[in-house]
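**Q** What follows is a predicted structure for the sequence shown.
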Amino acid sequence: MSEVQQLPKRSEVPEKLTWDLTTIYKTDNDFESDFKECAKEVEAVEKLKTDHFDGKTLLSDLKAIEKLERKVEKLYVYSSLKSDADTSNSEYQSMNARCADLASKASSALAWFEPAVLNISEDDLKKMLSEESALVDYTHYFDELFSQKDHILDAEHEKILSSLGNIFDTPSNVYGVMTNSDLKFPVVSDEDGNKVELSNGVYSKLLESTDRSVRKEAFQQLYTVYNQFKNTLASTLSGEVKVHNFRASMRHFSSAKEAALSNNHIDEKVYQQLIDTVNKYLPLLHRYVKLRKKLLSLDEMHMYDLYTPLFGSSPISYNFDEAKEESIKALSILGDDYIDHIKEEFNNRWIDVVENKGKRSGAYSSGVYDTNPYILLNWQDNLDNLFTLVHESGHSMHSYYTTHNQPFQYGDYSIFLAEIASTTNENILTDYLLKNTDDVEVKKYVLNHFLDGFKGTIFRQTQFAEFEDFAHQQEQAGNPLTAKMLSDFYYKLNQRYYGDGVVSDPEIAYEWARIPHFYMNYYVYQYATGFAAAIDLSDGICANDQEAIDKYIGYLKSGSSDYPLNVMKKAGIDMTNADYLENAFKVFEERLNELESLI
């Protein structure tokens, strides 16, 4: 009997493949010292509470709040990165929970400030700006704050809402611990007959296997676990949706969707425009699915057949070191300065590379104004992980350029803008790979990868967006979010998206239970809008249009210094109409035609 391959313990991972968090705090003791100081600062800031400002007190309060927020962010990101590296480590779980509690207390202590500022008359604020020149740097902050005036409560109610923040996080926290640590997945076989312990990371790789029996076993075994816990997971999702709807109601929004989009000043028509346009082009997805069925020579196409490469094993594969080199070559079109920062990321352990026991699944870029932008990976040696690396590096470079070109108050960027930087990198990589090979097999594989990426990012994420909106609407209408309701709707939605060219296996009804982004409050649609916008941006960049490249770097530097849609207009894209989406589907069809011509 072959030996079961198990994930390494965190302590067994080579140091060079882990992120270096000593740039945040040298030791955990330094963290504890800062934590104690921060707790005192929370009390001090709360005592600043006032009903009257002049220019000097407004500026000094802003600076005191900024100091506190920067320290809370730094503590929180350190604890969350420590915790995510090993979710089974109770010490770091406790540390992260304490930071969540501290952040909630800080938020509560600051709850008086914005309602107090909103009591300032327009004339008085103009006078303060003229008296204190440093306040001019906060002009957009004040504009944004006053635009939300109808949705900011009085100080007492703001404090109550803020103090409940840690409680509101409970559904998401329970889901995270359960799916990353407590769920036990079975052992399955890989292509070589080796027994491997199933995990979300391993599952993704096995679903790309050219051996159909491997794909089928991984698919069925994974969903056996989620089916077993579907009622519990429906309860956690229901709790999260209730939180979103409650917060929206308290702030006088008509829906959680309006509230979530309002945070980024995104009109709801952008959301609906995405869903309508994608549904308009579902026949393209159906066509691609049928082509996939034909090329794989299948009598029946199943959901577990949607991710395997159409042309067998990849003709190109990368280990992590090779992937770094290829990333630098592909992204060099963005200029020397951009590449210098990519090398800084690669050479200074900003990346946690390999999967280990208890490590959070998936991939992300994280960090705050006073830290490096860190990347979490669960590396597998395949083309998809090369794309993941450049994707997350896009996020990290966005963060780097923002924090090094904007003051703290504008040193972050909206979620709506975030996915554009990452997917632009992906499109640049696709163009680079297609241009730098004469090998027809490689071209076919990369085209297949692009089409699959488009399917997974625009079609699939919009499918998720429809499901998410359905769940929020049902809960708002008073309909309980049971496992049966969620599964029935998801199953029918999946059938509509993929058409009659694929069998909607019964297991797919439970896919909603394994999607962590449903706990992120109307987040997923931005993957789709971001990918579509990235196609427009990358067209100019890949044509080596220096003006387009300069505008793109300008977008990366903008942070939150302007409203997201305005930032994109400066970058050259108006996202209030569907032109950028129409262009994306045009590119999809062109590359689908190109693939068909090659075969």
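**A** Yep, it's here. Residues are numbered from 1 along each chain as shown.

**Q** going forward, measure contacts and count neighbours with C-alpha atoms only.
**A** Fine.

**Q** and the next element down the chain from the helix or strand that I535 is a member of?
**A** Using DSSP states H and E, I535 sits within helix 525-542. Using DSSP H and E, the helix or strand that follows helix 525-542 in sequence is helix 546-558.

**Q** Confirm N119 sits in a helix?
**A** No: under DSSP: H, G, I helix; E, B strand; the rest coil, N119 falls outside any helix and is assigned coil.

**Q** Residues in contact with the helix holding I535: which ones?
**A** Applying C-alpha atoms under 8 Å, 6 or more residues apart in numbering, the contact partners of helix 525-542 are 271, 274, 333-334, 415-421, 423-425, 427-428, 431, 454, 457-459, 461-462, 464-465, 548-549, 552, 571-573, 575, 580-581, 583-584.

**Q** Report the angle between it and helix 546-558.
**A** 140 degrees (axes from the mean of the first three to the mean of the last three C-alpha atoms, to 10 degrees).

**Q** got the end-to-end distance for stretch 183-194?
**A** Using C-alpha to C-alpha, to the nearest Å, one end of stretch 183-194 lies 22 Å from the other.

**Q** What residues sit buried inside that stretch?
**A** For stretch 183-194, a neighbour-count test (16 or more other C-alpha atoms under 10 Å) marks F185, V187, V188, S189, D190 as buried.

**Q** If we ignore the residues flanking it in sequence, what's nearest Y410?
**A** Distance criterion C-alpha to C-alpha, 6 or more residues apart in numbering; nearest residue to Y410, sequence neighbours excluded, is S560 at 4.7 Å.

**Q** and that neighbour, what is it in contact with?
**A** Y410, G411, D412, Y413, S414.

**Q** can you map out the strands along this protein?
**A** For the chain, the strands defined by DSSP state E cover 187-189, 195-197, 351-352, 364-366, 374-376.

**Q** Compare these and give me the one nearest F387.
**A** F387 lies closest to strand 364-366 among the strands of the chain, at 12.7 Å (C-alpha to C-alpha).

**Q** adding another structure so you can compare the two:
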Amino acid sequence: MITNIKNRDEIEDKYKWDLGAMYKDPAEVDQDLARIKELLEQFKGFSGKLNDKETILQALILQDQSDQLMEKCFTYAHMKLDEDNSNSAALALFDRVKSLYVTYNETTSFFIPELMKLDYSVLESYAQDERFKDYRHFIKEIGRNKEHVLSDAEEKIISAFGEVAGAPKNIFQILNNADLKFGEVKDENNQPVQLTHGRYNKLIQSKNREVRKSAYNELYRVYRSFKNTIGQTYINSVKKDCLYARLRKYNSALEASTFADNVDVAVYNNLIKTIRDNVSLLHRYIDFRKQVLQLPELRMYDLYVPLVTELDKKYSYEEAVDIVLKGLAKLGDQYISDLKQGLAGGWVDVYETPGKTSGAYSTGAYGYHPYILLNFNHTINDVFTLAHEAGHAMHTFYSHKNQPYRNASYTIFVAEVASTLNENLLIKYLLEQTNDNKEKLFLLNYNLEQFRTTVFRQTMFAEFEKIVHEQVEQGVSLTPDLLCEIYYDLNKFYYQGVTMDDEIALEWARIPHFYNAFYVYKYATGFSAAVALANGILTGGQEALARYLEFLASGGKDYPIELLRQAGVDMATPKPIEDCLKSFAENLQLATKLV
């Protein structure tokens, strides 16, 4: 059992990912960077000449070659740096790769606009050629987006404003991450600590209510003092979204956003309506929290404290792997065999070491196996993290194995499905394996909190975004006070049973996702799809499993709604959300019986 943070060279190789599968030596990356530059020079030659089938095919093949090589270099370089962010050689390598990546995007930027100018019926005829089979979805996208592409002169003007358009997001990031300074609060030992974003996330879960309250009030004291600055920054971000949508001939900023995934606006609206219609389930959960915590009233700073302290159990990494493999057994022998081989075959970087990037993620480059970064600390939460990242990795593994490069990448809309499904299967397995009521309540609390924060909270965020963008589109003058009023009213509706305070009206001011408009709803839809698919696999047998495995192997060969529909979940209807909420209600009922 590892109890102290060791240096990287003290960690056994079996606990480190094997980047040698891509490059035996970092110096080899520079050889590929030189090769990419050569390919870019060749690609430049297609500019202004994309006017016949053979030339377009050659350009597509060359773009795939250079794209794939660029992806390999970038993936390797960022993982090498993530091993140790203080490694100057790795930092220099990543800088060289990033620099070429910028040049790469600039050099190839002519390609899609030139294809857009062509008669789409001609491109469609080219797509019938068997040599274009890997590019048929790409060509379909050209036709779908054509009506929203402007003239050359207009496109150049919009492109020139790209950096200015990104200003609200950049300003918020700098303000939020560098300039905002919080004061001191007292910790559980009554010792003063400097409040930071990271410490807030820990303190808000403290068993000591005064610690939670103090951290909460201090955080929002600072955001209140910057309310007008952050408010104007966000308002300008909303105005930018609405302006771009109008210029590109969309009916709304929401439509412009969902169009990218070929998702009807009705999917977004269905999510909000279905959650609103069933919000009483959240109110029941709030009452349950109040009962378990034995509080006369529940405040917003009481929502994150665990109902059960983390289990005393500690797990070795080998034990975690064994639990995950057993927990995912319903996914079939082949899935388990592939995952087991990967977890033992250089996919995973397990332990925290000095300078290593925090958190967890899964990544990969086409043509090579996926990778998982962990900072394993032997807790049950780390076991769930392994299952989660394994879901991403296997989605990537099967997509890359079964799809050509052009169709191998899946979209954000479906990105969290495989990972969340794994966590749901693991929860079910662990609940079946224990007779300890405390452990059962811990597991159910973990799961219920996922529902609350991913389905209910993200939907509330999505509704806030919808309202504020509609206000601008209707000519209403947004102000920081109006943002606070809208946000406060939403919290009042969603969190009925919680005693409201003025501080929560400012929460919108600290949410970075709002600067990527209409993004957060995908967390809620993805979670709902995962729950529906997991339930289907547990009750539907081999047919449901076969459809799900086909989904994992589909990458981005079709639009996300279609891929999920083929897997057995129709996100164009409210049913997956309703079924997800039924699971929430069932788990809440189980939890209430344990208290």
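**A** Arrived safely. Everything numeric in this text was worked out from a predicted model, so none of it was measured.

**Q** returning to what we had before: the helix holding I535 of structure 1 corresponds to what range in structure 2?
**A** Aligned by TM-score structural alignment, helix 525-542 of structure 1 falls on residues 521-538 of structure 2.

**Q** The matching stretch vs structure 1, average offset?
**A** Mean deviation of stretch 521-538 of structure 2 relative to structure 1 after superposition (mean C-alpha distance after the TM-score superposition for structure 1): 1.3 Å.

**Q** Determine how far that stretch lies from the middle of the whole chain.
**A** With C-alpha atoms, centre = their mean, to the nearest Å as the basis, stretch 521-538 of structure 2 stands 14 Å off its chain's centre.

**Q** The alignment partner in structure 1 of Q566 of structure 2: neighbour count?
**A** Aligned by TM-score structural alignment, Q566 of structure 2 pairs with K570 of structure 1. Burial of K570 of structure 1 is recorded as 15 neighbouring residues (other C-alpha atoms under 10 Å).

**Q** from what I can see K570 of structure 1 touches D550, true?
**A** No: if you go by C-alpha atoms under 8 Å, K570 of structure 1 and D550 don't touch, sitting 10.8 Å apart.

**Q** Give me the ChimeraX select line for the contacts of helix 525-542 of structure 1, limited to the buried ones.
**A** Selection of buried members from the contacts of helix 525-542 of structure 1 for ChimeraX, criterion 16+ other C-alpha under 10 Å:
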select :271,274,333,334,415,416,417,418,419,420,421,423,424,425,427,428,431,454,457,458,459,461,462,464,465,548,549,552,571,572,573,575,580,581,584
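
**Q** residue contacts, the most centrally placed residue in structure 1?
**A** Residue closest to the average C-alpha location in structure 1 (C-alpha atoms, centre = their mean): Y364, at 6.6 Å. By C-alpha under 8 Å, 6+ apart, Y364 of structure 1 lies in contact with I375, L376, L377, E392.

**Q** try R452 of structure 2
**A** By C-alpha under 8 Å, 6+ apart, R452 of structure 2 lies in contact with L282.

**Q** and if we set it to 10 Å?
**A** L281, L282, Y285, I286, L303, Q458, T459, A524, F584 (C-alpha atoms under 10 Å, 6 or more residues apart in numbering).

**Q** burial count for the aligned partner of A329 of structure 2 in structure 1?
**A** When structure 1 is aligned by TM-score structural alignment, A329 of structure 2 is paired with S332. For S332 of structure 1, the neighbour count with other C-alpha under 10 Å is 16.

**Q** K37 of structure 2 now?
**A** Neighbours of K37 of structure 2 under the rule other C-alpha under 10 Å: 15.

**Q** For it, give its distance to M70 of structure 2.
**A** 10 Å.

**Q** Also Y317 of structure 2?
**A** Taken as C-alpha to C-alpha, the span from Y317 of structure 2 to M70 of structure 2 is 33 Å.

**Q** before we move on, what about Q334 of structure 2?
**A** On the measure of C-alpha to C-alpha, Q334 of structure 2 and M70 of structure 2 end up 31 Å apart.

**Q** So the two - more neighbours on which side?
**A** For Q334 of structure 2 and M70, the more surrounded residue by other C-alpha under 10 Å is M70, and the numbers stand at 22 against 10.

**Q** Look up how far K557 of structure 1 lies from the corresponding residue of structure 1 for that one.
**A** Under the alignment by TM-score structural alignment, M70 of structure 2 pairs with V72 in structure 1. Distance, V72 of structure 1 to K557 of structure 1, using C-alpha to C-alpha: 24 Å.

**Q** now swap in G453 of structure 1 and tell me
**A** Distance, G453 of structure 1 to K557 of structure 1, by C-alpha to C-alpha: 27 Å.

**Q** Between those two, which is the more surrounded one?
**A** K557 (22 against 19).

**Q** what number of residues lie near the residue lying closest to that one once chain neighbours are set aside?
**A** The shortest distance from K557 of structure 1 to any non-neighbouring residue, by C-alpha to C-alpha, 6+ apart, is to T402 (4.5 Å). Residue crowding around T402 of structure 1 was assessed by other C-alpha under 10 Å; the count is 25.

**Q** and what of V350 of structure 2?
**A** Neighbour count for V350 of structure 2, taken as other C-alpha under 10 Å: 20.

**Q** give the contact list for it.
**A** V350 of structure 2 neighbours (C-alpha under 10 Å, 6+ apart): 11, 14-17, 317, 360, 372-377, 386.

**Q** Then A517 of structure 2?
**A** By C-alpha under 10 Å, 6+ apart, A517 of structure 2 lies in contact with S237, V238, D241, A253, L254, S257, A462, E465, K466, H469.

**Q** ok, 8 Å please
**A** Neighbouring residues of A517 of structure 2 by C-alpha under 8 Å, 6+ apart: V238, D241, S257, E465.

**Q** that older thread, out of the contacts of R452 of structure 2, which comes closest to L590 of structure 2?
**A** F584 (9.9 Å).

**Q** how close does stretch 31-44 of structure 1 sit to structure 2?
**A** Stretch 31-44 of structure 1 sits 4.3 Å off on average (mean C-alpha distance after the TM-score superposition for structure 1).

**Q** Show me what that stretch is in contact with.
**A** Y25, L68, K71, V72, L75, L102, K105, A106, A109.

**Q** check contacts around the nearest residue to K230 of structure 1 once chain neighbours are set aside.
**A** Among residues not flanking K230 of structure 1 along the chain, A483 sits closest, at 5.9 Å (C-alpha to C-alpha, 6+ apart). With contact set as C-alpha under 8 Å, 6+ apart, A483 of structure 1 has these partners: K230, N231, L233, A234.
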